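Trainee: sequence plus the predicted model coming up.
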Amino acid sequence: MAIELGKFPNTTASFEIIREEGMYYVDKTHLVWELVNQSRVVFLSRPRRFGKSMLLKTIACYLEGRQELFEGLKLYALEESRGERAWARHPVLHFDFSDLSALSPAAMGEMVHVRISSTLRKLGLPVRPEAERYNIYQVLEQLHEASGQRVAVLIDEYDSPILDALVKGDTALLDEIKAYLRGFYRSLKAADDSLRFLMATGISQVRQVGLFSGFNNIEDISFLPDYSTICGISEAEIHEYLPEQLAYMAQKNGLTVEEQLAQLRAKYDGYRFSEREEHVYNSFGLMNALKSCRLENYWSRTGTTSSADRLIPRYHGLGVLRLDGVLRANIDSLSRFNFEHSDPLGFLYQSGYLTIKGMDHGGNYLLDFPNREVRESIMEILAPRTLGIAQGHDYKNRNSKLVNALNGTDIKTLEVCIQALLASLPFDHEKKDRDDAQRVWELREARYRDALHLIFAGVRSDVRVEQIGAGGISDVEIIGERMVVVIELKMKRDGMTAEKALAQALRNGYPDKHSGGDKPVWAVGAAIGEKGQIEWMEECVWEGK
């Protein structure tokens, strides 16, 4: 089959280049047409590397009347149906706040100046030297008058400088950036009569910058079912637009198409952005995998910005990442980013580390990791810091040994690996509770239990915390490649020992439901001392078939 590797759009987000060079393209232009002709001022939140820039450049080409680029696409017939009003040529101002020479209001002004000058040149209008800044209100009026058409304004990654300033921890710089943005959006709002369409994209709704307060009629389409697949690639679209590329990858890897698709699905699929049960693949990861025929962490290598990497560990990760599909959040907490708030769910969702998996009866969203790539990526960010392991390579080394232990059947080796990963677990929060000894012990036990969950989730094992059975609630159940381990976790106080913890697990029949299968089943009692040392006792309750 004739697959041209040069036609994968891995290195460009330019709709113009993709169409002119005949690159592989998934046609979503009908959604572009509907959005532009049914809305006027909109905001879209999606994670990095999810096609937002490509979307805005497609909208720019449409509003500029680039008819030739849309021939053969769904948008073409829709636009032709408008008759004499079709393919109007609007001036387009396209600003990108991730494309700054430095993190400062001056650099933001420089970018705005360059983008305005580019649009003025296209219309043959005079431009100002860099030292003479434009009045945005006057520019929009000038473009409107000169072209006879209202102006489209597209704003890419509008929140990027704010997040970067937060990472730097520079309060004065943050205030300066917010002040600049308030003035920028105030000028756009003042030119409302000259606006045809305005769209801003970013990770989240950041308040106090003027975008959402300045435009009273701004429409947030981030959770609307009609636009849930406007970015990303659905499985139906793979079959419609990329069947040969999928078959090529399957052939290279010696798999059937169904087997290859299952691997791609586990690695890159699973993102859901509305109440509708539609999910999409991360297009950047999928396209790179189809081109290279390899399943690698493409998004996490390039899509994890410094802001996400630095901001996420500020939160208390162990209490959040239960990874069992029962994390709940309402739409307000998922759509807005309050950097002074301690709840990480909103930021984890907005940055692509959590996604919607369902809804409860109260209308709240249920959250979990979208796929394996994201699970592995956030573990590399959270686990070393949360577990108190100073060096990332130390965590990877200990993690690698844990994987080997899980692939074997030596329970003692597994216990040693667990102890190594838990050895540095910090307890700073306990200092506030010295007067309540009972509370201290409860916090410590819960923290160890959640730490075990985090550790095993990071190696893609099936780990279940506090499982309810006929005899009671077991603490941790680990379903490894070649063995099942049920751990009863206790703190070493009031005469508690590993032997007593094991006896409780056996007495309550916690391991019984796993017996009878192919894998050996171990019941383990673990008693944790005040300084973090763990006493173990284990018993094999089923040897496996």
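Mentor: Arrived safely.
Trainee: switch to C-alpha atoms for all contacts and neighbour counts from now on
Mentor: Fine.
Trainee: contacts for stretch 396-405 next, please.
Mentor: Here stretch 396-405 makes contact (Cα atoms under 8 Å, 6 or more residues apart in numbering) with 411, 413, 414, 417, 418, 420, 421, 455, 459.
Trainee: name the helix or strand for residue 487, please.
Mentor: Under the criterion of DSSP states H and E, residue 487 resides in strand 484-491.
Trainee: just want the angle from the helix or strand that that strand is followed by to strand 484-491.
Mentor: Using DSSP H and E, the helix or strand that follows strand 484-491 towards the C-terminus is helix 498-507. Per axes from the mean of the first three to the mean of the last three Cα atoms, to 10 degrees, the angle that helix 498-507 makes with strand 484-491 is 130 degrees.
Trainee: which parts of stretch 103-123 are buried?
Mentor: By neighbour count on 16 or more other Cα atoms under 10 Å, the buried set for stretch 103-123 is 103-105, 108-120.
Trainee: with the residues you listed in mind, which one is nearest to residue 65?
Mentor: Proximity of the buried residues of stretch 103-123 to residue 65, judged by Cα to Cα, is greatest for residue 119, which lies at 14.4 Å.
Trainee: pull up the distance across stretch 88-95, start to finish.
Mentor: Using Cα to Cα, to the nearest Å, the end-to-end distance of stretch 88-95 comes out at 21 Å.
Trainee: before we move on, the earlier item: most neighbours among the contacts of stretch 396-405, please name it.
Mentor: Sorting the contacts of stretch 396-405 by how many neighbours each has (other Cα atoms under 10 Å) puts residue 421 first, at 23 neighbours.
Trainee: element containing it, please.
Mentor: Element membership of residue 421, judged by DSSP H and E, is helix 411-422.
Trainee: now do that helix: distance to the chain's middle.
Mentor: Mean-position distance between helix 411-422 and its chain equals 31 Å (Cα atoms, centre = their mean, to the nearest Å).
Trainee: just checking, what packs against that helix?
Mentor: Packing partners of helix 411-422 (3 or more Cα pairs under 8 Å, 6 or more residues apart in numbering; DSSP states H and E): helix 392-406, helix 437-457.
Trainee: quick check: what element follows the longest one along the chain?
Mentor: Using DSSP H and E, the helix or strand that follows helix 437-457 in sequence is strand 462-469.
Trainee: okay, now the one to match up with it:
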Amino acid sequence: MATDQRLRLPVGIQTFSEIRDGGYYYVDKTPVIERLIQQNKYYFLSRPRRFGKSLLLDTLRCLFEGRKALFEGLYIHDKWDWQTTHPVIRLSFGSGVMQSRAELDVRIRYQLDSTRQALGLPPPADTDIAGEFTDLIKAAHRQHGQRPVILIDEYDKPILDNLRDPERARELREGLKNLYSVMKDADPHLHFVMLTGVSKFSKVSLFSGLNNLNDITLDAPYSTICGYTDADIDTVFAPELAGLDRDAIRQWYNGYRWGGRGITPVYNPFDVLLLFQKRQFGPYWFESATPTFLVDLLKERGVFTPALTAWHSRPALLSRFDVDDISTDALLFQTGYLTLKNIHEEVPNRPLYELGLPNQEVETSLNEALLPVLGVSHAIFDELVIRLPRLLKATDMAGLEAHMKALYAGLPHDWYRNNPIAQYEGHYASVFYSH
């Protein structure tokens, strides 16, 4: 929806009603949402952090609750049956860090109890979490006369927060599995289910029998369900573009693709909103949560950083993610540091995904984050990064040679002592590329 009037920027706002009532910009996602609801019943969506997953689920909540006024002027307003409403059970694990099964169980029980009160349901019988969740679903169906909707946000965060401690992560995984497994037998009582998160854990390890969960992460019709498109930037946010380089916006923040050939790339919404607010380019998304676990893992696995520009992977590898089996491909892709660039199919029905860095923000920031683990301190880097462009512009070859010698002279001997020559050379190539 185009507008000539400057509205408020919804930085960090994940509540649909606040955006619609508060005079904020809103990119209409209801055409995709309508298709989603019509096509299936159980959904799973993986997207990187701060990509709008929470707002998507809150939009669904308001829709199923029949809050018609909030959708005035949007695509779905005249196409939805507002007379039929459904009780909504919404759970989220997005806030805080849980470091034990006991803490997780407390969080789950608190949310189940809060939902009961919001739906006007009586207290549950004295039972375990699985029994309490089952009772909540059935009671909501019985009292409201319509099958409930379940929306689960950041379903995997308790596990991801503890990946450095595999035993603890497995303990939390079992706690979540105990909760999610309820939905299989509750199917007759459920109208719609959607789970969102960053990673895609295997159905066997976490969902225990919920085999009808439709993963739409790479489905073309839903590739733009989160994030902003070029058209969104040029229409919805047109009043914010004055004084900003349009091509630079695209270069810095566009480039995320989830799907096959011809897929419309999307912008990181968190970056775009902060750019419009601060009026200067910066790695806002990257800096919002430094990926220390990722950087350490890349160091441990000796990832050759130039390969990040053209990484090839089989579809099965991108879906392989578990506490005891974290593939580098899946980790980089699911967390948003690599994106789908192309699909090759040299052998029929055996696609090979070509992955690459999505945009300038990720390329620059990830390489800068990797330099310290490659042996280049931030102090050295800050000094050298100012000097390098000057030398290149002046075609000062002698100065460039001295510059590179200074760069490598600062590397600790431990980086290459007793290492195979291939790793030794790869390390130096990675330093050169990241620099």
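Mentor: Ah, there it is. Bear in mind that the values here come from a model prediction, so they are computed numbers and not experimental data.
Trainee: superposing both, give me the TM-score.
Mentor: The TM-score (TM-score structural alignment, normalised by the length of structure 2) is 0.89; 426 aligned residues with a Cα RMSD of 2.7 Å.
Trainee: most packed of the helices and strands packed on helix 411-422 of structure 1?
Mentor: With neighbours defined as mean count of other Cα atoms under 10 Å, these peak in mean count at helix 437-457, which reaches a mean of 18.
Trainee: spatially central, which residue of structure 2 would that be?
Mentor: Structure 2 has residue 48 as the residue nearest its centroid, 1.3 Å off, counting by Cα atoms, centre = their mean.
Trainee: what strand or helix carries it?
Mentor: Using DSSP H and E, residue 48 of structure 2 falls within no helix or strand.
Trainee: strands along the stretch 251-400 of structure 1, start to end?
Mentor: Ranges of strands in the stretch 251-400 of structure 1, per DSSP state E, counting those that start in this stretch, are 327-329, 336-337, 355-359, 365-368.
Trainee: no wait, the stretch 51-200 of structure 1
Mentor: For the stretch 51-200 of structure 1, the strands defined by DSSP E, counting those that start in this stretch occupy 92-96, 151-156, 195-202.
Trainee: in structure 2, what range does the second one match?
Mentor: To tie it back to what came earlier, the one meant is strand 151-156 of structure 1. Taking TM-score structural alignment as the measure, structure 2 aligns residues 148-153 with strand 151-156 of structure 1.
Trainee: ok so, going back, wait, which of the strands of the stretch 51-200 of structure 1 is closest to residue 477 of structure 1?
Mentor: With Cα to Cα as the criterion, residue 477 of structure 1 lies closest to strand 195-202 of the strands of the stretch 51-200 of structure 1, at 39.2 Å.
Trainee: please state the offset of the helix or strand following that closest one from the chain centre?
Mentor: Proceeding N to C from strand 195-202 of structure 1, the next assigned helix or strand is strand 205-206, under DSSP H and E. Put simply, strand 205-206 of structure 1 sits 16 Å off its chain's centre (Cα atoms, centre = their mean).
Trainee: just the residues contacting strand 205-206 of structure 1, thanks.
Mentor: By Cα under 8 Å, 6+ apart, the list of residues contacting strand 205-206 of structure 1 from outside reads 45, 159, 212, 335, 336, 337, 338.
Trainee: what does residue 320 of structure 2 align to in structure 1?
Mentor: For residue 320 of structure 2, the residue aligned by TM-score structural alignment is residue 336.
Trainee: what's the closest non-adjacent residue to that match?
Mentor: residue 205 (4.6 Å; Cα to Cα, 6 or more residues apart in numbering).
Trainee: tell me, how many residues neighbour the one you found?
Mentor: Around residue 205 of structure 1 there are 23 residues (other Cα under 10 Å).
Trainee: I'd like the distance between the residue mapped onto it from structure 2 and residue 227 of structure 2.
Mentor: With TM-score structural alignment as the criterion, the equivalent of residue 205 of structure 1 in structure 2 is residue 200. According to Cα to Cα, residue 200 of structure 2 stands 19 Å off from residue 227 of structure 2.
Trainee: alignment lookup: residue 238 of structure 2 to structure 1.
Mentor: Under the alignment (TM-score structural alignment), residue 238 of structure 2 pairs with residue 243 in structure 1.
Trainee: assumed residue 476 of structure 1 was part of a strand.
Mentor: Yes. Assigned with DSSP: H, G, I helix; E, B strand; the rest coil, residue 476 of structure 1 falls within a strand.
Trainee: mind listing what it touches?
Mentor: Taking Cα under 8 Å, 6+ apart as the test, what residue 476 of structure 1 contacts is 449, 452, 453, 463, 464, 465, 466, 467, 486, 487, 488, 489.
Trainee: buried subset of those residues as a ChimeraX selection?
Mentor: The following ChimeraX line selects those of those that are buried, judged by 16+ other Cα under 10 Å:
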select :449,452,453,463,464,465,486,487,488,489
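Trainee: residue 142 of structure 2: how many residues sit nearby?
Mentor: 14.
Trainee: ignore the last one, residue 346 of structure 2
Mentor: The local packing of residue 346 of structure 2 (other Cα under 10 Å) involves 9 other residues.
Trainee: gap between it and residue 340 of structure 2?
Mentor: Taken as Cα to Cα, the span from residue 346 of structure 2 to residue 340 of structure 2 is 17 Å.
Trainee: what does residue 288 of structure 2 give?
Mentor: 23 Å.
Trainee: just residue 207 of structure 2 next, same as before
Mentor: With Cα to Cα as the criterion, residue 207 of structure 2 and residue 340 of structure 2 are 26 Å apart.
Trainee: for these two, indicate the residue with more neighbours.
Mentor: For residue 207 of structure 2 and residue 340, the more surrounded residue by other Cα under 10 Å is residue 340, and the numbers stand at 25 against 20.
Trainee: so the residue nearest to residue 363 of structure 1 when sequence neighbours are not counted versus residue 33 of structure 1, what's the distance?
Mentor: Excluding its sequence neighbours, the residue lying closest to residue 363 of structure 1 (Cα to Cα, 6+ apart) is residue 330, at 7.5 Å. To residue 33 of structure 1, residue 330 of structure 1 is 30 Å away according to Cα to Cα.
Trainee: many thanks, I have nothing further to ask.
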